[in-house]
Structures are given as structure tokens and as C-alpha cells.
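In: Have a look at this prediction, sequence included:
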Amino acid sequence: MLALTSWLLIPAFFAAGMILYGYWRGKDTRWVFVPLIFFYLGMAWTCKYDRDWTRREECAKSLSKAFVEAEGKITTLEEKDGTLKIICKDNQVWKLGDKGERSGEGLSVNGLMVTVKDISEREKRGNSAGLQTLLVGQKVLIRGEGELFSRARNPGEFDSKSFYQVMDLDMKLYGEGIFILDSRKDPVLEGIRQVKLWIIGIFYRLTGEKEAGIFVAAVIGDKEGIPKEINDLYQKNGIAHLLAISGMHMSVIGLFFYRILRKTGLSYGFAGGVSSVAVILYGILTGGSPSVLRAVIMMVIAFLASYLGRTYDLLCSAALALLLLGLQSPLILMQGGVQLSFGAVFAIGGIMPMMVKWVGDDRPLVKGIATSIAIQLATLPVILYHFYQLPLYGILLNFIAIPLMDAVVYSGLAVIFIGSICPILGTAAAGLGNYILIFYEFACRCMEKLPYYNLTFGRPDSKRILAYLFFLSALFILFSITTNTNPGKKEEKPGFHSTSIRLLLLFFIYGSSILFFKPAPVNGLEATFLDVGQGDGILLRTGTSSVLIDGGSSSKKALGQYTLEPCLKNLGVPAIDYAFVSHGDLDHISGVRFLLEESKDVSIKTILLPYHGKEDEAIQNLESLANRRGTKVRYLAAGETFQVEGLEISCLYPEIKDTPDNVNEQSEVLKMDFGDCHMLFTGDMGEKGEMQLLERYRSQLSQINVLKTAHHGSKYSSCGAFLDVVSPSWAVISYGENNTYGHPHQEVMDRLEERRVRVFETAKSGAIRLWTDGQDIHFSGFVDEE
């Protein structure tokens, strides 16, 4: 069930605000009920949408992990690095038996995302049709293994299921062969695909590889070729939106055709109709993302208004576009890109004019500054909610960069049209756009050298967002009250001094609004046991301090990039005070290694490595990376204690005199005390190490109430004698689902059950969160909360 009681409160507040505004303005009060009617109709539509998807999910689950055969129609088609990716719609899917025969009746699956690797080799062997023979619109047969889209299992992790649900896709299929059943193509969609490939080819022939990737993204919305370094640079400086197709692109394309047709003497209706077709085809060419659809709808409405002789209203057209997109999929309204796109439009159409009127000066420079501030105010909570970071100087960079982006688009279009006739002139046409792109990169790198250029605030909670909305509402009321409006008197433009003061006040307001989202210190102690697959990763936070214990996985190859770093940013952690590495196995260090080697957003102040791992190559590599990064390195053995605000961390094992038999026995054993909450982290230690702990620290171990179970629940750990002394109330086991080691072993689960220990498992609950104030202890699972 969709969270109707949570996120639908947002449109409810908007509806209430519209009603109050209607009464306040003294207009016909009958219209104020329209928002409520639409609100409740929207709720009904959302409930129906939710029921339909519940049925579709059950169908997809029945096909998951099974070898299937699907018949469907190709709607999109692309190849990259020998891997073919296609989207098939209106599919019939059958499970296949042991002999490859269809079993049972075919199930209707609306959307399939199909991936076929090594397509060229498969084509040579006759196991698959190749890229040259596959066309959009063809009906094909595909055999392969079905799989569900994954849900986010940790804070900050990408939620594939929700993302692809908006695209109307039910599941993915790893194809082992694809065969054409009906060779008839869709002439329009296939023609557009061929045009897209032709355009990409022109850019890569006539410009440099890096510049071509950016030009392709800026002109036709394909971001696959953007160098990762440039993409990250734009993202961190708040100008990544420049590479997304927007209303600016639609204006360039649409108005280009419209003005030419009008100058030839054609009617408003014919010129608007042809221009509307042009922007619709361009929207399809660029991929038809929700933001593109918004821009297409608004552009078509503008042409219609011109034909009817009516005034075009930006906010009304945006509202209609929002309604139509919501009818397509209610979940589309929850996407960050959609919220940013509409937030910017509503800021330009609603907030900016109010600011300009308040300043009392409508010159272009003032409008530009007001537009930039209005967009930042409107999109600030959206940026932090979805991306967790705020480019502090993005408002200044956007003020410079946005006006120049028109020239980049025009330059790109010139490359296409001129370069197709004369390659030399096409290369020359890229010059202006290329110089602007060089300037963008230079400006971003200059901004990176400034202090606090990118602030990690984490995802704000609903209370902060609500408080911010009330702040904005009060601000706009204040603007309205203090605006000089006297219909009977001609207004005089304010002097330079007055305008400057008011503009400075706008910048001050923007700076003050950021303070709403400054992270607050953690009240009590929060421990997050990350779902890292087969591995360990625990984050402890108290006050303003953060401690990381391990962070690695043997089943998630890009754990640091896609799980650990996003989680830290989501929780507002730009720096880790202490990072403890229990031992040098990959499933405990891969994410930590990423933070030291590649992460630019999260730093580690001090890393504590196992004393007995000094000769381990993996530990030596971590030390080298830490020294290069400026991270303090210490080797840890039993007897050392650390105080982190109200949290005390003690190392119990191994002592310097110990001689561990293997890498697992080198594991640091850490005891953490926060009031009456006592936790024990045992790494991958085995039964031998556990018995040594009992001999040395029996009295301290008897205090433990939360046990991080050793070695992912291996049967060679958590022996009965150890559990009898520790006697925990709760245990957490971190392991990967369907791992080849058989973790957690049934014997361990039985021993814990016999002792009435409540067990939390990351493979079942996703990330597990513990919170305590030093007395009460509360657990929750991330997947369970969803």
C-alpha cells in the first residue's frame, strides 16, 4: 500500500492554502472547492493504481528466479559495450520446464527490461538476433531468467523498484537469446532512433570525445557518454540540471519552427500545429522523461493559447502538466527530477514576480538575481531530500551558467545541421559551445577551492520541511504586506542604493533558509547495521560524532559507491571520527578502501587497524591510502580505550602477546558502552578466540545486552559457552541472502533461540537501526519500515 497518509498530506496542504487564498482575495468562493475535488479524486486514482500494481507485483514474483520465455514488442533499443538493452511492452510470459517446454498458461506482463550480454558472439553462434536486425516495433521472443527490481535496503540507496515502476516496468530479464517473430517495425519510433544514432555519430566525429558526450547530453538528453568526472563535478556544484532536457530546449526547438513558419505567412493554427509536432518528436528523441513531458505539454499549451488569442499563463500550464503526469503515474510526483523541474517553474511563475515587485525594479539584472534566488528557495528541500548535499555557491554559478546554456544548445544544433553538410564548418560551429563548456569546468573547479563549497546536510525529516514551508509562507505574506502598491499613483523606480539593499536582503533570506536544514546532533546513540550483503558494516552516531566499524562486502562489488557513501551522506555524515577495521578480509574493508581512495564527499579522520595485521597486504594497502589522504593511522590492540562524547569504546582482543592462528582470529573485538546499553562486536573470530575472551573478561562480557554475532553466523562461532556468559537480549547477524557459505548456520540460530535471544538479520530486514538513550533500547529494520 502506498503511504497515502504521509506524502499525500503535501497536496492536502496546497489545497487548503488555495482555499484560504481564494477567501482572502474575495473572489468567487465556489471555485475553492475544486482543489478538494481534485485532491480526493487523486486519492481514489492512487488507490486504484496501487491495487493494480499489487496484482502486477504478485505476477512478477511468480516469475522471478525462473527460466522463462517471453513474447513482446520492442519499444526502445540500444547497445553499449556489447550488451543489448531493450524494453518490451505488452508481453506474454511462460515459465519453462526442465526440457525447455512451456509450462502452464502465459502471464501478462506489461513491461520488461531485457539485457542480453555478448550479443555479437551470440549472433555469430545463431543463438540470438543482432543489433542490426532488431528494430523498434518488432515482435520478439526472448528466453532468459526473470528477476525483480531491487528495493533500497539501506538509507540513501537507490530504489530500483520505485524508479522502474514509474517507467511502467514490472521486472527485468537476463536474456540468453532473442528471436524475431514479426519483422514489421514502427516507422516513427524506429526513424527517431536512427536519427538519434545519426546525431550521436556526428558529435563524436566532429568534436572531442569528452565534449561530444556533453553535447549529446545537452542537445538530445543521452548522458551515457558524459565522463564520470565531469558529471560529478557538475553535480557537486549544482549545475547538473544544465545537462537535462528542459523547457529551454523546447523553447529553442519550438520557437525556431514557429517563428520561421509565421514569417512565411502561415496561420497561427498551422504554425502552432507543426511546431507542436516538432516538440513532441523532439521529446520522444530525448527519451520522454517526466521533465521532458512537462516541457512538451507546456509548449503545446503555449501554441494553443496563441492560436486561440488567449494569454498564456505559466502556472496554469504547469499545473495541467502536473495533473496529466499524475494521471500517468501518481508515483511520478515523488521523483526528485520531477519535483525539481516543477519547483523551478512554480518559482519562476510565482515567487520571482513577487520578489521583483517587492524590490521595485524589473530590470533584467534584478530579474535574473530574483529568479536564481526564487529557484533556490523553492528547490532547497527537494535537493536535500533526494541528494543530501547543498552546493553553497550554486546560486552564483547558476546565475552565470544558465544564460550561457542557450548558446551551448544553439552551438550543438549548428553542429548537427551544418556538420551534416560540411564537416569542417560543423567542427567550427562547435567552437562557441566548447569554449562555454571549458568555462563551466573552470568555474566549477574554482568553486571547489572555496571553503564549504558543498555542504552535506543529509535527508531532512518531515518536521524540518514543514517548518521551512511555514517560513516561506510567512516570507511571502511579508513581501505582500511590504510591497508598495498604490493604483492611483505612478510608481517610481527605486534608486541604486534601495535596490541593492533589498537584493542583499534576498541573499540574506536565502542564507538564513539554509539554517533550517543544518543537521542537529544525534540525541542518544544510534547504531546502523548496514545491509552490505555478505560482509559487515556498522555506523555509530552520537552527538556530532560518527564511528564506523568495518565496511566491506564480498557480494557487492561497488559497496562503497552505491551503499556506504550514499548512506553516510543520507545521514549527514561528511566525516568519520574513528573507523575501526577488525581484520583485512575483503568483506570487511572494501567500502572503507573506497572512502580512502575515491570518495570526495566523506573523509576519515582516524583509522584503527588490527595490530596483528601489520604484515597483511590488504592492511598495508589501507595504511598507504590513509597516509595519502591525510588520515591518521593507528594500530589497535587490547587494552586501549576511546571516549567519543558519551560513548566509550574498549578493545578487548587480541592482546599484543597473542599469536592468532589466521586472519579471522586477528579480528578486533570491541566493547561499546553507552549508559546501560552494552554492545559487543566480534568481527570474524572463532570459538578459540571466544574462549580466550571468557577467560580474560568474563565479568565485562556478562554486561552485554546487544551482540553483533561473529563471522556472519558461522557454526564455528557463537558457541554455547560463550552465549551463556554473554547472555545477550538481542543479536544482529549480517550476511548476504542465499550466500554460498550457508550463513547463518542453523546450529547458531538454534543456540540463540534456546537462550531466547531476539535475532535481527540484515538479509531479511535490510539495514537494522538501534537507538538508545542509555536506558531504553529500540530496534527497527529498514525494509520493515518501508
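Out: Sure, I can see it.

In: okay, CA-based contacts and neighbour counts for the rest of this
Out: Fine.

In: Okay, and M355 sits in which element?
Out: In the assignment (DSSP states H and E), M355 maps to helix 352-359.

In: Surely G613 is in contact with I619?
Out: Yes: assessed by C-alpha atoms under 8 Å, G613 is found in contact with I619 at 6.3 Å.

In: what touches both of the two?
Out: Counting by C-alpha atoms under 8 Å, 6 or more residues apart in numbering, the residues touching both G613 and I619 are 583-584.

In: packing partners for the helix holding M355?
Out: The contact analysis (3 or more C-alpha pairs under 8 Å, 6 or more residues apart in numbering; DSSP states H and E) places helix 352-359 against helix 364-387, helix 462-482, helix 496-514.

In: 6 Å instead?
Out: Helix 352-359 sits against helix 364-387, with contacts defined as 3 or more C-alpha pairs under 6 Å, 6 or more residues apart in numbering; DSSP states H and E.

In: ok, and here's another one to check against it:
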Amino acid sequence: MKNRPLLSVCLMVLCIIASMVVWGRERFIKELRPSPIERYAAEGDNITICGKIYRQEQKENCRMIYLKENSIYSNSKKFQESKIIIYTNSSQKLHIGNQLKVCGKVSFYEEARNPGNFDQKFYYQKQGIHGKVRSDDIQITDYKRNKLKDRLEKFRMNWQKMLQREMGERDGSALAAILLGEKSGMDQEMKELYQVNGIGHILAISGLHLSFAGLGVYRIARRMTGSYKAGGITGGILLCLYVMMIGMTVSVIRAWVMFVFRIGADITGRHYDMPTALAASAVLTVGIHPLYLYDGGFWLSFGAVFAVCTVIPVLENEMRCKSLCAGLGINVLLWPVILYNFFEIPVYSILLNLIILPLMSVVLTCGMIGSFIKMAGWIPGKWILWICRCILWVYDKCCVFTIKLPMARWVAGRPDKRRIFIYYLVLMTVILILKFKRNGKKYIISITLYTVGFLILISGPWVRTGAEVTMLDVGQGDCICVEGPEHKTYLIDGGSSDIKNVGKYRIEPFLKYRGIGSIDYVFVSHGDIDHMNGIEEMLKRQQVGIKIRNLVVTGEAYRDEKLEELISVAEDNGTTVWEMENGTQIREGKLRFTCLGPKEKNINPGNEASMILHLEYEGFDMLFTGDVEKEGEESLTDTLSYLQEKKISWEVLKTAHHGSKNSTTEAFLENVKPRYAWISAGRKNRYGHPHKDTLERLENSGAKIYSTQENGAFGITVNKKSMRIHGRNG
């Protein structure tokens, strides 16, 4: 530090900014305060916006227009909003710098509704965006454009189209993601395959890209001119244009600042100090966007370079196999970051990257050279791009092979901050032992210490005690997760009528967050899509998602065509199917599921024939009712009347049919008398669930009501005859 004054200053500034973000919160960070649009406009209000275009994106179903310097008129009020996004289907030709007048309804981004889900609100909040408007009523009020940015955007779009045309939609979109950071058109299965195998980083613009674009040109220009200054200016200009075209992401800012330090050191004849360059780039990044301190991409990007400065040199001094040092060093430093953000470890990623990373230089070189030659109209460009296509084929085959290997993915859940702190403390101790201790025992000590630290990091799911029941927010649908005392997992229904891909985006992330890589039993109450379409999706995604061991359904007499189709999907994907009839039980230690229905023979498939389950554990009783109503509920009421002789006190009732008017009658509640009533229903759903009459009946019965509409996900933890209800944030 004594010889690195700039590094010391940068670290001090970082600590100050971090303190302001973590402890100062909205007092210092304006992005955390309610913005003017949040204060003066309500969801669904009609507003008029006048703003300037600074970015455009074409998505699958719509077009996104980013506006800045906005004047907004809402409810006879006028106020300023720094940034906002317009979603439109309009094909009107627009350019960067155009001034627009837009009329439409305002809405706001959602927070994560379940633990582990994507927090859309915070994602845009980090960028200073607090609202959105959907509108096709767009007028250009000023045709003035930013010619440089507009031409760069047009060049990027033409580049992407050329790649898709010459290489095919799938491979062309993948190469566009690698070269341009443009992932919107990429095949989702391919993207997910890369991510679950631990090579998703190749799709992010990183230092490798900027080193190729900037340092490559810098060195060529320096040799041609014999001048460090001329080479630096040439490389810097090209790099600035490239950065303006692809956008200022976290990794781009870091790589760009470090490049400036690198060529600056060459030009001035000074030593290039990577730690100082890294610290300066971190200060600039969080200085522009303070909330990036909460961004996983920030920690992955800066953590990888920090590993190059600290961990990898130590490993290279101790290991003979130098090729493993980079991957191993980066991974041991980033395991906590990966688990905190993605909840799983790609077990073979270190070995896979030994193949992937050396080929990335070839992909970048051939991709850029081939693209420029082809755009110049020369046929050899297509042949060079064909090399990229072959390498992408190798990537695909490697990922498909790796994902089929035993233990390819280890779902460990999100570690708490205390475990992360202990892990890094242990890792620092190991690095110091390897660096300064000289006797042979240091390897045994280091391996033992690191193993202990790693086990502490991933041990969260293993040390949980008792049982936990969580009602997930799946919109207009049902999904409840039960975690047993011996670490078995049960899912009761899983579907939604208003959330697209509910299995992938709502259910699976929650399960991974909890450290659940496989479900022991999935109960499907009946064949409505809002109870089973997420399960069907998950059955088909088991290789990259969550393994489902057993599917439990009602008897054949109570099943409709949709449920039969689900059974076929389960059998085709290696899941065992069981029938559960009245009186059947599934046990796990002191935890027990008992089927209470349907039992009437003349009930038709559908809501009335919903599977009814009674969960018992350590004096805790919960009733799961599916969508039961009418004759099914009458039959269940008779059963519960009989059970009253056993003096069962129902702590929790899963309210039937999302709280509809036709279920949960007074006679039924008289027999249950639940302490808590849980309701799963979509916000602003078209059915009006839960119905006010049902809510009134529940309140009159003395039940305290919890609803996913109001609370998002919530759950109850039962342990040694004590229980605690908690929300999605704990």
C-alpha cells in the first residue's frame, strides 16, 4: 500500500460508498428513494411523457424504448423523471436522440414474489428506472438525433442480422450474444444449457472482448507507427466506439478502465499495476451506479480479476498443472458469489472451461474478422464464420455430454452471510499458509481447512430442523412446498393461469434457493391447468431444472384427460407415478400425509374430485383442499365431523379454490375452525378471488387470513411443538 497511493485512495472511497449504500440507504442513495413517478402517479394512471430516446431494444413480443430527461403530466401534475421505459408494438422508425411524446398507462415493476425469484423492481432500480408505460400512441416532437450513437446502433443491428443470416438463427444469435452482448434473440434452451454448465460467462462482454478490440488494435497501430501514443489513441478510440455500441455494463466498465490504465502505463513508461486498475474501475462503477454493490454480475466480474491478482499466483507456485490454476483459483474465490446468486454449482465447470476458454479467443478472432470481411462483401468472410459455427457445435456437444454426467449440478441453496464470512476467512487463512509456510504439512493443513470452510458454506440445508410449509405466489394458481424433518421435499400442486412458464420462473428458483435439487413427492390434486401446468413444465425440464422422483395422483375414476396426459409426461421423463386413495398415508419420521378424499364413487372428475390431504407433524395439523367444492366439500365435511372425535385442532387451512364463493361453507368451517387460513390467488385476477363472502365466513370462524395477493410467498416453520409464520423475506 505504501507504494500504491492511488490504490489506498480507491479502497477508502469504496468503503465510504459501501457504507452509504448499506447503512445510509435512501439518505444518500437517490435510487432507493421513491421517484417522482412513484410519488405522483398510481398503477394504471393515464400519463403523458415527453422525453429523449437513449436506447432501444427489440424483444420477442414487443419493442422497448428507453427515455431520459422526461417531463410527465399526470392527474393535473407536472414533474420530472430521469428515466422510463416505453413498451410498444409500434413499428414506427425511431432514432437515438429523438424527442417523443407518449400517452399511455403507467405501471411499476414487481418485487420478487417468492424467495429466489428475479427481483424485477430492484433490477431496474439499479439503473435509475422506476416505472414503465405501455403505449402505441407515440409522436416524434423533435427529429434531432445523436448521429454517432444512432449509426452505432444501426451498425450493431445490421451486424446481428448478418450473423443470423449467414450462420442460421440459432448459431448467429449465439455469436451475436458473444460479440455484441445481444442476448434477446438467443435460443433460450441454448442459453440455459450454457448457464447450468457454468460457461454462461462467455455470453457476457468481458475483458477478453475488450482486450481483443482495444489491445489488439493498440499493438498493431503501435508497431505500424512506432509510437505508443498513436497506438494508444487508435486503440482507445476504437474501444470507445465498441463500448458505446454494446452498452456500459459492469464488466464493460471494469475492462474499459483497466484498458485505459494499461495503455496509459505503456505510453508514460510506468509499471501497470492490476490491483490499482481494478480498484479504480470499481470506484467508477459504484460511483455511477451505487446499487451495483448488490449486483451478482459486479462481484463475479471483479471477483474473477481479484482472483487473478491474489489466489491464482499462489496456486501457480504450488501446482504443477498450471492449466488448472486459473479455473480453480477463480472458482474457489467465487463459490459464495455463485451460490448466493444462482444457488447451484456446476460440478464439472472447471474441466469444461479448460476446453471452452482456449477456443474463445478463436471465436472472437474469427467472429470479428469474418464479420468485417463479410460485411465488406467478400465471400471468405462466410468461411471464417463457419469456423465459429463449428466451435459453437463443440460447445453444444460438450454441454450436452457434461449435463448427463452423474452429479453434474449440485443445488446447495443460498448461503447466509455468516457462512460466507466464515468461508472467506478460512480461504484467506489457506492462502496465507500456502504462501508463507514452507514445510510439507502445509498441503494437508490447507486441504483440511478448505474442506471445512466449504462444508460450512454449503451446510445450510443440511442443518435445518423440523418441518417447513411454504405457500408460493404463483399468481392465479396453487403451489405449496413442504420440507420434512428428514430433508425430504413434497410439492402440492404447481400451476398458474396467468404466469407464463411458472415452473421455470417461480417454482424452480424457490426450490433452488432452498437448496432443493429434487422433489421426493409431487401431489396433483386435480387436472386444472392452474394446479398442474408448472408441474408438467418441470417434468420436461428435469435435466436442467429440478428432479421429480414421484408423482402422486388420485384414483383413475377421478382423473380427467389432462391429468392422464400429465401422467404420460411423467412416465416419459422417468418419474414414477402413484395413485393415492382415501386413507392412504405417506410417512417421514413424525411427519405424515393422509389422504382424506375423494371417496365418493359418483363424483365426476374436476374440482369436486380434488385430492384432500391432512399433514400432521409434532401436534401441527394442516388441511390441503385443492379446489374442492359442492359434493366434494360436503363429503369432506362429514369426514372432518368424524375426525373431531380425535380432537384434532387445525392450525392451518389451505382455503379451497382460491377463496371462491362456492367453497369453504359455514358448515365446513364449523368442523375445521382453523387458526390460520391461507389463500393463493392472483392479484387483480378476473375471477374476483378471494370472494368477499368467503373472506367474511373465514373471519367469522376466527381464522387469521394470509393471502399471496397481499403477502407474496409466506410459510410456517414447525419445530418441537412450536411454530412461526414468516413472509418471503424471512
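Out: Sure, I can see it. Small disclaimer: the values here were computed from a predicted structure and weren't measured.

In: Is R724 of structure 2 part of a helix or strand, or is it coil?
Out: Assigned with DSSP: H, G, I helix; E, B strand; the rest coil, R724 of structure 2 falls in the strand class.

In: repeat for I205 of structure 2
Out: Secondary structure of I205 of structure 2, per three-state DSSP, is coil.

In: for it, what are its contacts?
Out: G181 (C-alpha atoms under 6 Å, 6 or more residues apart in numbering).

In: Who's the closest spatial neighbour of the aligned partner of S480 of structure 1 in structure 2, skipping the chain neighbours?
Out: Matched to structure 2 by TM-score structural alignment, S480 of structure 1 sits across from K435. Distances taken as C-alpha to C-alpha, 6 or more residues apart in numbering put V314 closest to K435 of structure 2, at 6.2 Å, once the chain neighbours are dropped.

In: any idea what the one you found aligns with in structure 1?
Out: Match for V314 of structure 2 (TM-score structural alignment): M354.

In: Quick check: the aligned residue for D416 of structure 2 in structure 1?
Out: D416 of structure 2 maps onto D461 in structure 1, by TM-score structural alignment.

In: separation between that match and L9 of structure 1?
Out: 14 Å (C-alpha to C-alpha, to the nearest Å).

In: for the stretch 651-786 of structure 1, what spans make up the strands?
Out: 669-674, 677-681, 706-708, 730-733, 758-761, 768-772, 777-781 (DSSP state E, counting those that start in this stretch).

In: Among the ones you listed, which comes closest to V136 of structure 1?
Out: strand 777-781 (43.0 Å; C-alpha to C-alpha).

In: so that closest one aligns onto which residues of structure 2?
Out: The aligned range for strand 777-781 of structure 1 is 723-727, by TM-score structural alignment.

In: Check the mean deviation of the matching stretch from structure 1.
Out: Averaged over the aligned pairs, stretch 723-727 of structure 2 sits 1.0 Å from structure 1 after superposition, using mean C-alpha distance after the TM-score superposition for structure 1.

In: outside of that stretch, which residues touch it?
Out: Under C-alpha under 6 Å, 6+ apart, the answer for stretch 723-727 of structure 2 is 714-717.

In: One more pass at 7 Å, please.
Out: 711, 713-718 (C-alpha atoms under 7 Å, 6 or more residues apart in numbering).

In: Helix, strand or coil: sort out L404 of structure 1 for me.
Out: helix.

In: ok, whatever residue of structure 2 lines up with it - contacts?
Out: By TM-score structural alignment, L404 of structure 1 lines up with L359 in structure 2. Residues near L359 of structure 2 by C-alpha under 7 Å, 6+ apart: none.

In: ok, now with 10 Å
Out: Listed by C-alpha atoms under 10 Å, 6 or more residues apart in numbering, the contact set of L359 of structure 2 reads 353, 365, 388, 391-392, 394-395.

In: From Y395 of structure 2, how far out is it?
Out: In terms of C-alpha to C-alpha, L359 of structure 2 sits 9 Å off from Y395 of structure 2.
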